[in-house]
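K.L.:
build me a structure from this.
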Amino acid sequence: MAELFIVGVDGSDGARRAAAFAAKRARCVGAKVLLLGVIEWSRYAFYTPEELETRGRDKQRATERAEREVLRPLAESLQGEGLEVSCLVRHGHAAEVIQALAEERGASEVFVGREGRSPFVGALFGSVTHRIVSTSNVPVTVVP
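P.N.:
Okay, here's the model as predicted:
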């Protein structure tokens, strides 16, 4: 069975570099690459009745947009030379979702960019990358 590399993708340059690095390594060892986009989504947030009415549709639209605008174009740019690349969108807290999926799928390694879409917010509230590195049971490669 081929190894599985999971790449956390958020549309940033850092995530694109992480995906390219993971693809290069995957070609060397015959691993599969799974591009994982995580849409921050809390089931514990408070919503108005009007927001609750559209919540399901909003979630579906966000999923479709992430696949169409971020994941599929990145996957297409990486494919070739026999590399198997797949895409998945999940909802929740990014670090938790990435870790859970890595364990669930038996991933051999997780790749993330050093900086995501907003390094300023990460510095204030704790970085997803830092949390993954600090708590993961799967080896993590951080790509600058």
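K.L.:
hey, let's count contacts and neighbours off CA atoms from now on
P.N.:
Will do.
K.L.:
quick one: the helices in this structure, in order.
P.N.:
Secondary structure of the chain, counting by DSSP state H: helices at 13-29, 49-66, 72-78, 94-105, 119-125, 128-135.
K.L.:
of those helices, which stretch is the most buried?
P.N.:
helix 13-29 (a mean of 19; mean count of other Cα atoms under 10 Å).
K.L.:
helices or strands up against that helix?
P.N.:
Identification of packing neighbours for helix 13-29 by 3 or more Cα pairs under 8 Å, 6 or more residues apart in numbering; DSSP states H and E yields strand 4-9, strand 32-40, helix 72-78, strand 109-113, strand 140-143.
K.L.:
to compare against the first, here's the next sequence to fold:
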Amino acid sequence: MEQWLRTPLLLMRARYRSPRGSIQWGRAGGGLLERLHEQIRAVFPGYRLLDLREKLGGLRIYVEGPPGSGDRLRSLIALAEVEAERTCEFCGAPGRIRSRDDWPGGWRKSVCDSCHSDWSARRIMIVCGVVRNRG
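P.N.:
The predicted structure follows:
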């Protein structure tokens, strides 16, 4: 069995790599994912993280737990996904889902007003879960 299947927290800390590869998500310190991991592990110690994706500016988290765990897992994950949509991906401040330059189409991220201007001007970006300044 691959390591990421046995230890979900290792996946969450490894610069947010999912079975499909790296996602461009940089929540400050990864605290949201670590809290979710601890909450799930407290109730279902043997759960498996199946996938972790960035989609439409939010996170999508897919896990597998023991029989009968579906409703409880879904409620924990739903709370984390809502929190992710309201947290700036760059600095961790309160934010909302926006596109670059507030253009109606295009790439969406959850950003605060301060980071939105830097992101729109392409001064900051996220690479393998780390926020980078572009000079």
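K.L.:
TM-score them against each other, please.
P.N.:
Once superposed, the chains reach a TM-score of 0.30 (TM-score structural alignment, normalised by the length of the second structure), with 67 aligned residues with a Cα RMSD of 4.8 Å.
K.L.:
Serialize the helices of the first structure to CSV and add fields for distance to residue 35 of the first structure.
P.N.:
Listed next are the helices of the first structure as CSV, based on distance: least, Cα to Cα, whole Å:
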stretch, distance to residue 35 of the first structure
helix 13-29, 8
helix 49-66, 11
helix 72-78, 7
helix 94-105, 10
helix 119-125, 21
helix 128-135, 16
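K.L.:
between the ones you listed, which gets nearest to residue 40 of the first structure?
P.N.:
helix 94-105 (6.6 Å; Cα to Cα).
K.L.:
and the closest one, how far out from the chain middle?
P.N.:
9 Å (Cα atoms, centre = their mean, to the nearest Å).
K.L.:
by residue count, tell me the biggest helix in the second structure.
P.N.:
helix 70-85.
K.L.:
nearest to residue 97 of the first structure among the helices and strands packed on helix 13-29 of the first structure would be which one?
P.N.:
strand 32-40 (7.2 Å).
K.L.:
can you point out the buried residues in the closest one?
P.N.:
Going by neighbour count (16 or more other Cα atoms under 10 Å), the buried part of strand 32-40 of the first structure is 32, 33, 34, 35, 36, 37, 38, 39.
K.L.:
for these, which one is nearest residue 50 of the first structure?
P.N.:
With Cα to Cα as the yardstick, the closest approach to residue 50 of the first structure among these comes from residue 39, at 21.1 Å.
K.L.:
residue 7 of the first structure against residue 26, yeah?
P.N.:
No - using Cα atoms under 8 Å, residue 7 of the first structure makes no contact with residue 26, being 11.4 Å away.
K.L.:
list residues touching both of these two?
P.N.:
With contacts defined as Cα atoms under 8 Å, 6 or more residues apart in numbering, the residues shared by residue 7 of the first structure and residue 26 are residue 33.
K.L.:
hmm, back to that, show me what the longest helix of the second structure is packed against.
P.N.:
Using 3+ Cα pairs under 8 Å, 6+ apart, helix 70-85 of the second structure is in contact with helix 31-43, strand 58-64.
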